[in-house]
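Enquirer: Sequence and computational prediction follow.
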Amino acid sequence: MDMRSNWKYKAMSTREVGTNYELLAEQFLQEKGMLPLARNQRIRYAEIDLILKDGEYLVFVEVKYRRNQNFSQILEQLRISQLERIKHAAKVWMTIEDIVEHQTSCRFDLVTITGEPFHIEWFKDAF
């Protein structure tokens, strides 16, 4: 029996797999100089995967993972309704955190993670 300790070999729920890729994306963005503020913020019918600070910008990040290297499939899977829910959740989160929207520069980024070994792509101001 193979007793590998690496998380990718364990049987995990979809949520656990998603969390691990979100952590990978967060680490990647930290290495790019961004400061993590929050993770997995659920607000009504939406979830914000990552919230970070990039200089003057408050950045809301959607993380997507696929096993293959086809970025178009990932980008095509982002529905306008999903993006609108994320934007609404960001406004609600800012209100909860007492952040004044019109005084704060915000950005919505996308991080895609594909394949093994991992290929990470960062789309600034993606939506």
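Expert: It's in.

Enquirer: Could you use CA atoms for every contact and neighbour count after this?
Expert: Noted.

Enquirer: residue boundaries of the helices in this protein?
Expert: 14-31, 71-76, 80-96 (DSSP state H).

Enquirer: another structure for you, compare them:
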Amino acid sequence: MGWTSRLFKNSKEKGNFFELQAEQYLKKQGLTPVTRNYNCRYGELDLIMKDGNTLVFVEVKYRKSEAFGGAINALSHAKQQKLTRTLFYYLKQNRLEDCPYRVDYVAISGQNSEQFTWIKSAF
């Protein structure tokens, strides 16, 4: 069954589904999960993973169509700023300010197939 054939109760359920798909994809690439859906007053981080000793903050976007730029172009400058504030808060709260980190972006596209685009150090 294709992804868009699934019936999701709401956008949160759909988001959780695709975040899990992205996490599984990144695990196959050698990353280790730390947490999913970290929330604070500044925003949400979809996935936090480790690549060796580097913390990797992952933003996940799904679009069923490439119309209007598709998933690959769905990460706005405003969203990047919000993610940056949120990840700095996470680092501070967990006393990880000196830990190496990067921000990756996983774009998932398509109606009936798994099409992942993984951009390391997206911004």
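Expert: All right, it came through fine. For clarity, every value in this text was computed on a predicted model and none was experimentally measured.

Enquirer: TM between them?
Expert: Their TM-score after superposition, calculated using TM-score structural alignment, normalised by the length of structure 2, is reported as 0.87; 121 aligned residues with a C-alpha RMSD of 2.2 Å.

Enquirer: on that earlier part again, between the helices of structure 1, which one is closest to residue 6 of structure 1.
Expert: Set against residue 6 of structure 1 and scored by C-alpha to C-alpha, those come closest in helix 14-31, at 11.4 Å.

Enquirer: ok so, going back, let's have the helices of structure 1 in JSON lines, adding distance to residue 7 of structure 1 and mean neighbour count.
Expert: Output for the helices of structure 1, formatted as JSON lines (distance: least, C-alpha to C-alpha, whole Å; neighbours: other C-alpha atoms under 10 Å):
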{"stretch": "helix 14-31", "distance to residue 7 of structure 1": "8", "mean neighbour count": "16"}
{"stretch": "helix 71-76", "distance to residue 7 of structure 1": "23", "mean neighbour count": "12"}
{"stretch": "helix 80-96", "distance to residue 7 of structure 1": "28", "mean neighbour count": "16"}
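
Enquirer: which one of these lies closest to residue 4 of structure 1?
Expert: Evaluated over those, closeness to residue 4 of structure 1 peaks at helix 14-31, with 16.4 Å, by C-alpha to C-alpha.
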